[in-house]
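Engineer: turn this into a model:
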Amino acid sequence: MDELKKKLIQLVHSRYASWKAIYSILKANSAINNNEAANYSSINPRVERLNKDHQFISTDKLLNDYTTQNIHLITIFDEDYPDRLKTIYQPPWMLFARGNLSLLKNRESLAVVGSRNATAYGIGAIDYLFPSLIDNNVLIVSGLARGIDAHAHKAAIKLGGKTIGVIAGGFHNLYPKENVKLAEYMMEKQLVLSEYPPATMPAKWQFPMRNRIISGLSKGTLVVEARKKSGSLITADFALNEGRDVFAVPGSILSPDSDGVHYLIQQGAKLVKSSEDILEELGM
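Structural biologist: Okay, the predicted model is just below:
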């Protein structure tokens, strides 16, 4: 293992890890290696704490533990790291992965997100759209949340398709509890990803941040039922900012569960009436 990868593993596991703090240290480290002036004293206190703390973390012990748990570590410097994800704003420094790593190479992937309080209409929309998508080998990416996310994963699996779940927190603290069995099945037969070490407890701020990974892995994002202020719209915003396609399933004008979807359509998202509307934009 090269020194850069070892250092990154240590940094990600530090208590003081944050994306910007890790960036500052890697940048300073690069400057030192290039004999440029690198002054840690000018770095903020969090970065200084991180720089001191990470050196006491044993990568050998971590890697041995993860090997026994079938957890794979993929750094941004590794060949297995998805090219599409590298282009997003603040790409994760590391992906913790359990399951079938070959799914990361699937080029035809679609993020599917929506309300945690999915209605029969939202469930029905997925069941209507998915058969043709799966027949065309579209991989489904979602967040393993309750509602639309969970049904998207289950529908893909039921139809014999491929799916990736991206979680907040770590593998040892799966949330919500009602989806633990689904997550465990996907860790065996599909793929589950996190940017956080396995022992990490899920925090509120991690959920919107993981949405950038969901959209970042995907060619486009499909929104099925979403309120005006919801995580689904955050995912759609990430997709738009990265120049990816956004698709929206229209709903009833009487339902607040469709307010966010209709807002996206007003902003230029493609209204979806059939799977062909999605396949056409994906170039399939």
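Engineer: contacts and neighbour counts: CA atoms only from here.
Structural biologist: Will do.
Engineer: so where do the strands sit in the chain?
Structural biologist: Assigned by DSSP state E, the strands in the chain fall at 72-75, 94-99, 109-114, 139-142, 163-166, 191-194, 220-224, 245-249, 270-271.
Engineer: possible to save those strands as TSV with distance to Phe130 and mean neighbour count?
Structural biologist: Formatted as TSV, the strands of the chain follow (distance: least, Cα to Cα, whole Å; neighbours: other Cα atoms under 10 Å):
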stretch	distance to Phe130	mean neighbour count
strand 72-75	29	20
strand 94-99	22	22
strand 109-114	11	30
strand 139-142	9	27
strand 163-166	12	26
strand 191-194	19	26
strand 220-224	11	28
strand 245-249	13	25
strand 270-271	16	20
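Engineer: how about those strands in JSON lines, adding distance to Ala183?
Structural biologist: Output for the strands of the chain, formatted as JSON lines (distance: least, Cα to Cα, whole Å):
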{"stretch": "strand 72-75", "distance to Ala183": "16"}
{"stretch": "strand 94-99", "distance to Ala183": "10"}
{"stretch": "strand 109-114", "distance to Ala183": "16"}
{"stretch": "strand 139-142", "distance to Ala183": "12"}
{"stretch": "strand 163-166", "distance to Ala183": "8"}
{"stretch": "strand 191-194", "distance to Ala183": "7"}
{"stretch": "strand 220-224", "distance to Ala183": "21"}
{"stretch": "strand 245-249", "distance to Ala183": "26"}
{"stretch": "strand 270-271", "distance to Ala183": "30"}
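Engineer: tell me which of these lies nearest to Lys7.
Structural biologist: Checking the strands of the chain against Lys7 by Cα to Cα gives strand 72-75 as the closest, at 10.8 Å.
Engineer: tell me how far the closest one lies from the chain's centre.
Structural biologist: In this view, strand 72-75 has its centroid 14 Å away from the chain centroid, taken as Cα atoms, centre = their mean, to the nearest Å.
Engineer: hmm, back to that, so which of the strands of the chain comes closest to Tyr175?
Structural biologist: Minimum separation from Tyr175 across those (Cα to Cα) falls at strand 163-166, 11.2 Å.
Engineer: that closest one: how far from the chain's middle?
Structural biologist: Strand 163-166 sits 8 Å away from the centroid of its parent chain (Cα atoms, centre = their mean).
Engineer: just list what that strand packs against, helices and strands only.
Structural biologist: On a contact count with 3 or more Cα pairs under 8 Å, 6 or more residues apart in numbering; DSSP states H and E, strand 163-166 meets strand 139-142, helix 148-158, helix 180-189, strand 191-194, helix 206-216.
Engineer: the same query, at a cut-off of 6 Å, please.
Structural biologist: Packing partners of strand 163-166 (3 or more Cα pairs under 6 Å, 6 or more residues apart in numbering; DSSP states H and E): strand 139-142, strand 191-194.
Engineer: before we compare anything, build this one as well:
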Amino acid sequence: MNSFRNRLIHISACRGSTRRFIRNVLRKDPQLNNIYHLSPTTIAQQYALTSKASNYFYNDLRSDTIINQLTIYASKYKILTIFDKDYPLLLKHIPDAPLVLYAAGDVTLLQQIPSLSVVGTRHPSIEGKKKTKWMLEELIDLGWIIISGMAAGIDSYAHHLTLSNKGKTIAVLGGGFRHIYPRHNIPLFNDMVKQGLVLSEYPPHFPPQRYHFPERNRIISGLSFGTLVIEAKERSGTLITVDQALEQGREVFAVPGSPFIPQTEGCHKLIQEGAKLVKGPHDIIEEWYVHGHNLCNLQETDLQSNFSLL
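Structural biologist: Purely as a prediction, here's the structure:
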């Protein structure tokens, strides 16, 4: 691969490679040259990989198929690395920022503010969609970017609602673009590519894995000013996104509801623990005017500073 950027994309697309592994390689081999000349045994020893992982990585690094796939992807999608100037600043400064992102659609949305991530249960109550519509429609009309994970339930409805109101929305996937999950969201994916933006840190040929979804949640929260929880059960994957938002120093908003349905238990727990109770969109807008300047003040960092983020 003939450039540092291409080598980073190439290495990230190989089996056995992880963000932690790539960061370790960058510290020892900042130009990503030497890694191409190491044996599987040396890779395993120097970078604490299992024998199986190092062999996968070694073989994929020499695979013409991988290189040909990446050439096709580069022609079809926008590929962003953490060292690129158009990589989103909000995301660059979170813990464990993605090193490579694949983008399909309008990448200019990554530079627009304000943005709000919207998450919730895959099985909303009867009131769930009404709450989502009530909280988001005014924000959409004001030009807010709505971010979610294109999962069933609240996530998908937030995307549909935004598109139907001619707003702008970003979906972050837990797998590659060739493996849309759930499959019934393939039409939504196609609409998002035409009218919004879809992101994944996984190459298009990577199928979703269970552990991908908690990983992608940090991107959902990291791209936004705050995270709005519409509905969530007390033990819910939605709350992983909340934990990541808090770790990133972002705002967390929760919509209250009836104490008699399980879909509100998680929101009530969040409010008890300090999340801002929101009754309508103006509560979120008010918080943006109070705290949004903190995110607006982020300045572009130079390449050396980027290495410090790794």
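Engineer: between the strands of structure 1, which one is nearest to Pro45 of structure 1?
Structural biologist: The closest of the strands of structure 1 to Pro45 of structure 1 is strand 94-99. By Cα to Cα, the value is 23.1 Å.
Engineer: average offset between that closest one and structure 2?
Structural biologist: Taken over the aligned residues, the distance from strand 94-99 of structure 1 to structure 2 averages 0.5 Å (mean Cα distance after the TM-score superposition for structure 1).
Engineer: just checking, what packs against that strand?
Structural biologist: Counting by 3+ Cα pairs under 6 Å, 6+ apart, the packing neighbours recorded for strand 94-99 of structure 1 are strand 72-75, helix 180-189, strand 191-194.
Engineer: could you give the residue range in structure 2 aligned to that strand?
Structural biologist: Using TM-score structural alignment, the residues of structure 2 aligned to strand 94-99 of structure 1 are 100-105.
Engineer: turn the helices and strands packed on strand 163-166 of structure 1 into a markdown table, including distance to Leu174 of structure 1.
Structural biologist: Below are those laid out as a markdown table (distance: least, Cα to Cα, whole Å):
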| stretch | distance to Leu174 of structure 1 |
| --- | --- |
| strand 139-142 | 15 |
| strand 191-194 | 11 |
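Engineer: among these, which is nearest Pro256 of structure 1?
Structural biologist: Nearest to Pro256 of structure 1, of all those, is strand 139-142, at 22.1 Å by Cα to Cα.
Engineer: run a quick neighbour tally on the equivalent of Leu61 of structure 2 over in structure 1.
Structural biologist: The alignment partner of Leu61 of structure 2 in structure 1, by TM-score structural alignment, is Gln55. If you count neighbours by other Cα atoms under 10 Å, Gln55 of structure 1 ends up with 13.
Engineer: Ser125 of structure 2 now?
Structural biologist: Residues near Ser125 of structure 2, counting by other Cα under 10 Å, number 18.
Engineer: how close does the aligned residue in structure 1 for it get to Val224 of structure 1?
Structural biologist: Residue pairing (TM-score structural alignment): Ser125 of structure 2 is matched to Thr119 of structure 1. Noted for Thr119 of structure 1: a distance of 10 Å to Val224 of structure 1, by Cα to Cα, to the nearest Å.
Engineer: kindly report the same for Arg107 of structure 1.
Structural biologist: When Arg107 of structure 1 is compared with Val224 of structure 1 (using Cα to Cα), they lie 22 Å apart.
Engineer: repeat for Arg49 of structure 1
Structural biologist: Noted for Arg49 of structure 1: a distance of 43 Å to Val224 of structure 1, by Cα to Cα.
Engineer: if I look at the aligned residue in structure 2 for Asp65 of structure 1, how far off is Ile79 of structure 2?
Structural biologist: By TM-score structural alignment, Asp65 of structure 1 lines up with Ile72 in structure 2. As defined by Cα to Cα, Ile72 of structure 2 lies at a distance of 11 Å from Ile79 of structure 2.
Engineer: repeat that for His184 of structure 2.
Structural biologist: Distance from His184 of structure 2 to Ile79 of structure 2, counting by Cα to Cα: 26 Å.
Engineer: ditto for Leu223 of structure 2
Structural biologist: The spacing between Leu223 of structure 2 and Ile79 of structure 2, counted by Cα to Cα, is 17 Å.
Engineer: ditto for Gly174 of structure 2
Structural biologist: Taken as Cα to Cα, the span from Gly174 of structure 2 to Ile79 of structure 2 is 16 Å.
Engineer: kindly report the same for Thr132 of structure 2.
Structural biologist: Distance from Thr132 of structure 2 to Ile79 of structure 2, by Cα to Cα: 32 Å.
Engineer: repeat for His205 of structure 2
Structural biologist: For His205 of structure 2, the distance to Ile79 of structure 2 (Cα to Cα) stands at 14 Å.
Engineer: same question, Gly257 of structure 2
Structural biologist: Noted for Gly257 of structure 2: a distance of 41 Å to Ile79 of structure 2, by Cα to Cα.
Engineer: follow-up on the earlier one: so what's the match of Leu61 of structure 2 closest to, chain neighbours aside?
Structural biologist: Gln10 (6.9 Å; Cα to Cα, 6 or more residues apart in numbering).
Engineer: make sure the one you found is actually in contact with His54.
Structural biologist: Yes. The pair Gln10 of structure 1 and His54 qualifies as a contact (Cα atoms under 6 Å) at a distance of 5.1 Å.
Engineer: give me the number of residues near the equivalent of Lys228 of structure 1 over in structure 2?
Structural biologist: Using TM-score structural alignment, the equivalent of Lys228 of structure 1 in structure 2 is Glu234. Close neighbours of Glu234 of structure 2, defined as other Cα under 10 Å, add up to 17.
Engineer: go on, Tyr196 of structure 1?
Structural biologist: With other Cα under 10 Å as criterion, Tyr196 of structure 1 counts 24.
Engineer: try the one 10 residues further on
Structural biologist: Gln206 of structure 1 is surrounded by 15 other residues when neighbours are defined as other Cα under 10 Å.
Engineer: next, the buried residues of stretch 10-23 of structure 1.
Structural biologist: Burial within stretch 10-23 of structure 1, assessed by neighbour count using 16 or more other Cα atoms under 10 Å, is assigned to 10-14, 16-18, 21-23.
Engineer: now do the end-to-end distance for that stretch.
Structural biologist: Termini of stretch 10-23 of structure 1 sit 13 Å apart (Cα to Cα).
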